[in-house]
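1. Generate a structure from the sequence data that follows.
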Amino acid sequence: MKRVIDRLKTYARKLKQELFVLYLSYKDDRTPWYAKAVAICVVAYAFSPDLIPDFIPVLGYLDDLILLPLGITLALKLIPSQVKEENRQKAEELKKEGKRKNWLVGIFFIFIWIFLVVWIGKLTINVFSSVQPSFVPYL
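-> Prediction:
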């Protein structure tokens, strides 16, 4: 069972890398318009919320396990091989570069969330502290 899970993880990493290749190929002028159309649809679908939520048994993972790989495969077949190979190299470079930047971006977003929580907390406290009770409870 562990071997199957390891294979699926490897396959998922490869698919993620291919999404970057599709995105880079979409931006490449040598890619035909129809390949660009399919590529951008697949990339948008991959990064959009699921059409079928994952909590629905079997059907929930259908899009992740079948539709997305089929879309990626179709889009890659439509892109010229030279463009794919060049963009695979670019994607690999971006992957190496991105690992360093991910920490900085992550820290930046953590600070933004902390700031928002503190700000909303202060607003909430100010609103509730300025509200005077409009009734006198009977004892």
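2. For the rest of this, base every contact and every neighbour count on C-alpha atoms.
-> Noted.
3. The spatially most central residue of the chain and Leu68, how far apart?
-> Centroid check for the chain by C-alpha atoms, centre = their mean gives Phe47 as the closest residue, at 4.2 Å. Per C-alpha to C-alpha, to the nearest Å, Phe47 is found 11 Å from Leu68.
4. ok, now Ser129?
-> Ser129 is 51 Å from Leu68, by C-alpha to C-alpha.
5. Asn126 too?
-> Taking C-alpha to C-alpha, one finds Asn126 at 48 Å from Leu68.
6. Looking at the two, which is more packed in?
-> Comparing Asn126 with Leu68 by other C-alpha atoms under 10 Å, the one with more neighbours is Leu68, at 17 against 11.
7. run this one through as well so I can compare:
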Amino acid sequence: MLDLIKQWARALKRDVVALWVAARDPRTPLVAKLVATVVAAYALSPIDLIPDFIPVLGYLDDLLLVPAGIALAIKLIPIALMEEFRSEADQCIQRPRNTAGAIVIVAVWAAMLIVACVWLWG
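-> Predicted coordinates:
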């Protein structure tokens, strides 16, 4: 059972990198490219939208939202292209990082903080 979970986690990590590759490939359909960009940006961001220290919700995004986004993006990409992207992802030595995704997440948190402050003191 533990080996099965480890294989699933490795496949998810590989697929995130494959989606990162797909988002930059001109052969990827536009809708798939948009979904792949959002999913890869979120998954590769060093900052979570919902921090892990928040009980239940902190891990919910990692356990449900990211895999669901990956599955959706994969369904939108032609099978032959996805296999090529997975092969390219397997050859990636270092996992890419997405600072733009981190900036967007920090901006969302800042906007929510501003809205909360205006609501409380406005």
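8. What is the longest helix of the first structure by residue count?
-> Criterion DSSP state H: the longest helix present in the first structure is helix 81-130.
9. helices and strands around that one, which ones?
-> In terms of contacts (3 or more C-alpha pairs under 8 Å, 6 or more residues apart in numbering; DSSP states H and E), helix 81-130 of the first structure is packed against helix 2-27.
10. For the helix it packs on, what is the distance to the chain centroid?
-> Per C-alpha atoms, centre = their mean, to the nearest Å, the displacement of helix 2-27 of the first structure from the mean C-alpha position of its chain is 13 Å.
11. Any buried residues in that helix, and which?
-> Leu15, Glu18, Leu19, Phe20, Val21, Leu22, Tyr23, Leu24, Ser25, Tyr26 (16 or more other C-alpha atoms under 10 Å).
12. quick one: that helix to helix 81-130, angle?
-> Here helix 2-27 of the first structure runs at an angle of 100 degrees relative to helix 81-130 (axes from the mean of the first three to the mean of the last three C-alpha atoms, to 10 degrees).
13. corresponding residues in the second structure for the helix or strand just after helix 2-27 of the first structure?
-> Scanning forward in sequence from helix 2-27 of the first structure by DSSP states H and E, the next helix or strand is helix 33-47. Using TM-score structural alignment, helix 33-47 of the first structure lines up with residues 30-44 of the second structure.
14. how much does the matching stretch stray from the first structure?
-> Stretch 30-44 of the second structure, aligned to the first structure and superposed, deviates on average by 0.7 Å (mean C-alpha distance after the TM-score superposition for the first structure).
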